[in-house]
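Peer 1: fold the following.
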Amino acid sequence: MVAADNIQKTPAESKFDLISYLKTRQALCETALDKAVPMQYPEKIYEAMRYSLLAGGKRLRPILCIATCEMMGGTIEMSMPTACALEMIHTMSLIHDDLPAMDNDDYRRGKLTNHKVYGEDIAILAGDGLLAYAFEHVVTHTENVPPERILQVISRLGRATGAAGLVGGQVVDLECEGKTDTPLETLNFIHNHKTAALLEACVVCGGFVAGASTEDIQRLSCYSQNIGLAFQIIDDILDITATQEQLGKTAGKDLKAKKVTYPSLWGLEESRQKADQLIEAACAELQPYGEKAQPLIALAHFITNRDR
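Peer 2: Purely as a prediction, here's the structure:
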């Protein structure tokens, strides 16, 4: 859960209780995720999948999906299977990211990483299992949503996860390790694919489920691309300024890996300013939706105000 002292409200959010909103939505997501992947034979793989999927976290991605669906006139029930699938895909990316062949990390969300508990072989398979099941879960559990909208969701999830999204961003990220001359253009490519692509899918898929128009989808894409890049900038800042206890994972990894980050190019102060500008641009896209957009606006500001 998100602690109250981790959130700072802006004047625009003063009428919206983000703390209560997050607690309620997080509880709904936790229950749905627990139910989505029950223990069964072979127990070892399901235990490994559940170990990482139910390890906590902000649940920002499924909550963004649900909030968007509600803003566009849909319901929590309509969007929950897609929201769960997005968290499964995100969890897969974390399991694989932490492997020795990738970022080689020992801790995630304050716990030992999956491969440290179950071994590299099972960790790889746990990630694979979550990825495959994410698509199945959308198809088999989404109710009261026209099939063509479900197809849109499946298509966007595939694009966000594959070489045009997470995988492509990770490949370029690995290629740039130790290269201190990585240009801003390449850094933007990495994070627009590795981080922002899945966040964009969360928002856009929430719109798809609710039947958003083409114009709405364009606005949602712009909103989510901006918050996605802002999210990564803040991640880069926290890697420098936060402790391992705050982050729940190893701090200072980027410096040790000699990775170019936004703070290394711009410095901490300018990086924060850039993140704030991106959030302002994101929120501007939501003006046509009035009060219905309050959750998404508050979530955007939460991204820059978080301390983990």
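Peer 1: contacts, neighbours, all on C-alpha from now
Peer 2: Will do.
Peer 1: can you give me the buried ones in the helix or strand containing residue 93?
Peer 2: In the assignment (DSSP states H and E), residue 93 maps to helix 76-97. Neighbour-count burial for helix 76-97 flags 76-96 (criterion: 16 or more other C-alpha atoms under 10 Å).
Peer 1: packing partners for it?
Peer 2: Counting contacts by 3 or more C-alpha pairs under 8 Å, 6 or more residues apart in numbering; DSSP states H and E, helix 76-97 is packed against helix 18-36, helix 43-53, helix 60-71, helix 120-141, helix 147-161, helix 196-210.
Peer 1: give me the contact list for the last one.
Peer 2: By C-alpha atoms under 8 Å, 6 or more residues apart in numbering, the list of residues contacting helix 196-210 from outside reads 61-62, 64-70, 72-75, 78-79, 82-83, 86, 90, 145, 149-150, 152-153, 156-157, 160-161, 165-166, 216-217, 220-221, 224-225, 227-229.
Peer 1: here is a second sequence; please produce its structure as well for comparison:
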Amino acid sequence: MSDKSDSSASFENYLAECADKITVVIDQLIAPAVGPEAQLMRAMRHGALAGGKRLRPFITIEVGRMFDAPEKSLLRAASALECVHAYSLIHDDLPCMDDDDLRRGQPTVHIAFDEATAVLAGDALQTLAFEILANPETHGDATVRCKLIEVLASSSGSRGMVGGQMIDMAPSFDDENALSILTRMQRMKTGALFACAAEFGAIIGGANEQEHHALAGFTHDLGLAFQIKDDLLDVQGDESVVGKAVSKDKDAGKQNFVSLLGEEGAVSRVNMLADQAKQHLSVFGGRASTLLNTVNFVLDRHH
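Peer 2: Alright, predicted model coming up:
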């Protein structure tokens, strides 16, 4: 096996280890319930414990580790972020949104349960995220906890993820401005939670202004590269590997980076963004080696 393959396998193993830690924390936070509300808890667990790369929590953990932040704080904050991400996927899969039957290789929540339960499970995961961040177990300093809550609210709300989803619901974009609108949409819908992930680690770790700025640039470019790669997988991927339906945008007549830039243009844009993301990390020197490998993972991923 080549050095690159060894390095890639080692990184993916490390990513999986961090994902397992997050799964353990979320499993404890959404304990199985008995009684009339038990189905809601089962649906929350179905959506939040289904696996996945847990890339956003991973970024929180790795940014925090660069500043020697306490692992318990990082894991709890990262788990709160993953609850919001899970809620967004549950709602994104609903018939009124993308109408998907498969997510992470298993039936989506509204298929496994029903639409009403899926809506409520998403709602409950969102509120759970803020409950986690508000708890003193996440951090002993109330000012830090309030800052985490503020960042998550801003990143996931109308100026971030939800606002991006609203743009995505538009039937089509104006041809003249399609690329700029699409870029704005994805920076809000996808990129905002990537930015939140790094900001969580930086807040808990006590980063300075220059470091916050560098991390914002890093996640700005990484998040967009991740989404363009997602669009490429929608065209090139195998459903059994990707774990969800492919060719969705084409079948729905929706524009994405591949339809606007072509496959070669999309690949070129991903590579450019990846290079920029790495450049932002230069201020951290060797401390950012794992984050540099995260960029390579986004470039090379097949699911």
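Peer 1: returning to what we had before: compared with the second structure, how much does the helix holding residue 93 of the first structure deviate?
Peer 2: By mean C-alpha distance after the TM-score superposition for the first structure, the fitted helix 76-97 of the first structure averages 0.6 Å away from its aligned residues in the second structure.
Peer 1: and the helix or strand just after that helix, which stretch of the second structure?
Peer 2: Using DSSP H and E, the helix or strand that follows helix 76-97 of the first structure in sequence is strand 107-108. The alignment of strand 107-108 of the first structure onto the second structure (TM-score structural alignment) spans residues 102-103.
Peer 1: how far off centre is that stretch?
Peer 2: Its chain's C-alpha centre and that of stretch 102-103 of the second structure lie 16 Å apart, by C-alpha atoms, centre = their mean, to the nearest Å.
Peer 1: also stretch 119-126 of the first structure?
Peer 2: 22 Å.
Peer 1: report the aligned residue range of the second structure for it.
Peer 2: Against the second structure, stretch 119-126 of the first structure falls on residues 114-121 (TM-score structural alignment).
Peer 1: list the buried residues in that stretch.
Peer 2: Within stretch 114-121 of the second structure, judged by 16+ other C-alpha under 10 Å, the buried ones are 115, 117, 118, 119, 120, 121.
Peer 1: name the nearest residue to the equivalent of residue 184 of the second structure over in the first structure, ignoring sequence neighbours.
Peer 2: Aligning on TM-score structural alignment places residue 184 of the second structure opposite residue 189 in the first structure. Closest residue to residue 189 of the first structure apart from its sequence neighbours, by C-alpha to C-alpha, 6 or more residues apart in numbering: residue 169 at 6.9 Å.
Peer 1: I figured that neighbour hits residue 188, correct?
Peer 2: No. When contacts are counted by C-alpha atoms under 8 Å, residue 169 of the first structure is not listed as touching residue 188 (9.6 Å).
Peer 1: show me what contacts the alignment partner in the second structure of residue 232 of the first structure?
Peer 2: Using TM-score structural alignment, the partner of residue 232 of the first structure in the second structure is residue 227. The contact partners of residue 227 of the second structure, by C-alpha under 8 Å, 6+ apart, come to 186, 190.
Peer 1: any buried residues in the helix or strand containing residue 227 of the second structure, and which?
Peer 2: Following DSSP H and E, the helix or strand that holds residue 227 of the second structure is helix 209-236. Buried residues in helix 209-236 of the second structure, counted by 16+ other C-alpha under 10 Å: 211-212, 214-235.
Peer 1: Three-state assignment for the counterpart of residue 163 of the first structure in the second structure, please.
Peer 2: Counting by TM-score structural alignment, residue 163 of the first structure corresponds to residue 158 in the second structure. Of the three states, residue 158 of the second structure takes coil under DSSP: H, G, I helix; E, B strand; the rest coil.
Peer 1: how about the contacts made by residue 49 of the second structure?
Peer 2: 23, 26, 27.
Peer 1: specify which member of the residues you listed is nearest to residue 239 of the second structure.
Peer 2: Of all the contacts of residue 49 of the second structure, residue 23 has the smallest distance to residue 239 of the second structure: 24.0 Å, by C-alpha to C-alpha.
Peer 1: which non-adjacent residue is nearest the counterpart of the closest one in the first structure?
Peer 2: Counting by TM-score structural alignment, residue 23 of the second structure lines up with residue 30 in the first structure. Nearest residue to residue 30 of the first structure in three dimensions, chain neighbours excluded: residue 54, at 7.3 Å (C-alpha to C-alpha, 6+ apart).
Peer 1: any idea how far residue 35 of the first structure is from that neighbour?
Peer 2: In this view, residue 54 of the first structure and residue 35 of the first structure are 11 Å apart by C-alpha to C-alpha, to the nearest Å.
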